[in-house]
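> Quick one: sequence plus predicted model below, questions after.
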Amino acid sequence: MLNEFNVRQQPNPRTQAVVAQNWTRLILSYARHKRLFMIRAEDADVPGSEWDEVLRNPRINTKGHAVYEPPRQTSSVLLYWRTPEEWAQVLYDWANSTGQLNTIMTFYEIIEPPVPSPLSGIPLPILRKAVSVLTKSNRAQIIAVSDGEGVRFLAGNAGK
């Protein structure tokens, strides 16, 4: 996947795997540190971009740590510096710690809370995946609200 970001092929497969793993770890750590969620192919070519500091090699293979966003294009990549399952746990822990269990919240309220949280600015596609994880484990349910979608966080399954 992500041909624009593939690591330059090394002749030794073991070396190739190590190089790819190191690049992946570097990119995801940098994205997490800077709270960057998207990377575009052209970011590697733009001096002074948010990614300029770390993108010395424009070919990175992310192997499951990124998806094209929007889908069906190859110029913009959404980075998973936390997996959807990890985001689901962060989301549930946040809802629990802020007293939001058994209340309905809009996706906007989660992404743009009045008090900054670990979820502030999370892209909607990642939030949707995290909510889906919680829904499958009976820790949340999606609710239709007047201005879009909402979620109700369910108590009693915090350990899942």
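Received the coordinates, thanks.
> CA only for contacts and neighbour counts going forward, please
Fine.
> So what touches the lengthiest helix in the chain?
Longest among the helix segments of the chain by residue count, using DSSP state H, is helix 13-34. With contacts defined as Cα atoms under 8 Å, 6 or more residues apart in numbering, helix 13-34 is touched by 7, 9-10, 37, 54, 60-62, 65, 79-81.
> what's the following helix or strand past it packed up against?
Past helix 13-34, further along toward the C-terminus, the next helix or strand under DSSP states H and E is strand 38-40. Using 3 or more Cα pairs under 8 Å, 6 or more residues apart in numbering; DSSP states H and E, the elements in contact with strand 38-40 are strand 76-79.
> and the next element down the chain from the strand it packs on?
Criterion used, DSSP H and E; the element after strand 76-79 is helix 84-97.
> Report the separation between the residue positioned nearest the centre of the chain and residue 129.
The centre of the chain sits closest to residue 80, judged by Cα atoms, centre = their mean, with a distance of 3.7 Å. Residue 80 sits 11 Å away from residue 129, going by Cα to Cα, to the nearest Å.
> Okay, one more to line up with it:
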Amino acid sequence: MTDLFNFPSIHNFPPFYTLQTQPTTRQTQIALWSEIILAYFMHHKLYRLELSESLNGELFDNKGIKRRLKLGTLQCIIDAMVKQGTAEWDLQSKKNVALIYWRKPEEWATIINNWVFNSGMTNSILTVYEIAHGDITEGLDFHGLDQTILLKSLDILVKRGLAQLFQGTSTEDMGVKFFGTNG
């Protein structure tokens, strides 16, 4: 991965790993965990959280203090993030996989549309693959964007009348035509 993530000091506080029973304390704990998850995912440009698998990683398993988040606690945190609009459960995963929105699809849609307009790509047709992984987007914020989030963002542009999708042989082959407006 990229450079190390600087965890806030609360990440080294043992009670932080146990879901608190007092409602106000629990609400603060969940809000802090949400902030850490969003910051960590943004830092590493991650989009998909596999809960069971991630419980052994540095984000939820602090080996320095020998504390690890439990699956049920993490699901509770993600449920709160879903209510805030900063996460979405993968419906096929039975609350084991979530999309993490450190930028919401609406924000990605605006960023992509601005890039299209500013780079003179209006009235061009690009594939979903080219947008997420092509040389033309290398170094841009949305390069490597999760395909599900990208498609949600493109759907927003379609609804705004700024793009049109064309079926391909696969999702990555789908074409996207962008129209000549900045908005």
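That came through, no problem. This is a predicted model, so every value here is computed, not measured.
> Could you get me the TM-score between them?
Once superposed, chain against chain, the TM-score is 0.79 (TM-score structural alignment, normalised by the length of the first structure); 145 aligned residues with a Cα RMSD of 2.0 Å.
> re earlier: Throw together a PyMOL command that grabs the buried residues out of the contacts of helix 13-34 of the first structure.
Buried residues among the contacts of helix 13-34 of the first structure (16 or more other Cα atoms under 10 Å), as a PyMOL selection:
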select buried, resi 7+37+60+61+62+65+79+80+81
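> Now the contacts of helix 13-34 of the first structure in TSV, please, with extra columns for distance to residue 18 of the first structure.
Below are the contacts of helix 13-34 of the first structure laid out as TSV (distance: Cα to Cα, whole Å):
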residue	distance to residue 18 of the first structure
7	11
9	11
10	10
37	24
54	18
60	12
61	11
62	12
65	16
79	20
80	19
81	18
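> what's the closest of the contacts of helix 13-34 of the first structure to residue 145 of the first structure?
Nearest to residue 145 of the first structure among the contacts of helix 13-34 of the first structure: residue 37, at 26.6 Å, using Cα to Cα.
> residues touching the aligned residue in the second structure for that closest one, list them.
Matched by TM-score structural alignment, residue 37 of the first structure corresponds to residue 47 in the second structure. Counting by Cα under 8 Å, 6+ apart, residue 47 of the second structure makes contact with 41, 99-102, 145-146.
> swap in residue 144 of the second structure?
132-133.
> The one 5 residues further on too?
Applying Cα under 8 Å, 6+ apart, we find residue 149 of the second structure in contact with 99, 105.
> helix or strand for it, which one?
Residue 149 of the second structure belongs to helix 147-159, assigned by DSSP H and E.
> Can you spell out the matching residue range in the first structure for that helix?
Counting by TM-score structural alignment, helix 147-159 of the second structure corresponds to 124-136 in the first structure.
> check contacts around the residue nearest to residue 157 of the second structure when sequence neighbours are not counted.
Leaving aside its chain neighbours, residue 157 of the second structure sits nearest to residue 163 (5.4 Å; criterion: Cα to Cα, 6 or more residues apart in numbering). Residues in contact with residue 163 of the second structure (Cα under 8 Å, 6+ apart) are 154, 157, 176-179.
> can you pick the most crowded of the residues you listed?
Neighbour counts for the contacts of residue 163 of the second structure, by other Cα atoms under 10 Å, peak at residue 154, which reaches 26 neighbours.
> any idea how far that residue lies from residue 30 of the second structure?
31 Å.
> Per the alignment, residue 84 of the first structure pairs with which residue of the second structure?
Aligned against the second structure - with TM-score structural alignment as the criterion - residue 84 of the first structure pairs with residue 105.
> I figured its match hits residue 147, correct?
No. Judged on Cα atoms under 8 Å, residue 105 of the second structure makes no contact with residue 147 at a distance of 11.3 Å.
> And those two? Which one has more around it.
The neighbour comparison of residue 105 of the second structure against residue 147 (other Cα under 10 Å) goes to residue 105, with 20 against 16.
> what's the distance between that one and residue 182 of the second structure?
For residue 105 of the second structure relative to residue 182 of the second structure (Cα to Cα), the value is 17 Å.
> before we move on, what about residue 22 of the second structure?
48 Å.
> cool, residue 159 of the second structure as well?
According to Cα to Cα, residue 159 of the second structure and residue 182 of the second structure sit 15 Å apart.
> go on, residue 79 of the second structure?
Relative to residue 182 of the second structure, and taking Cα to Cα, residue 79 of the second structure is found at 35 Å.
> and these two? which has more neighbours close in?
residue 79 (19 against 13).
> Am I right that the more buried one is in a helix?
Yes. Counting by DSSP: H, G, I helix; E, B strand; the rest coil, residue 79 of the second structure is located in a helix.
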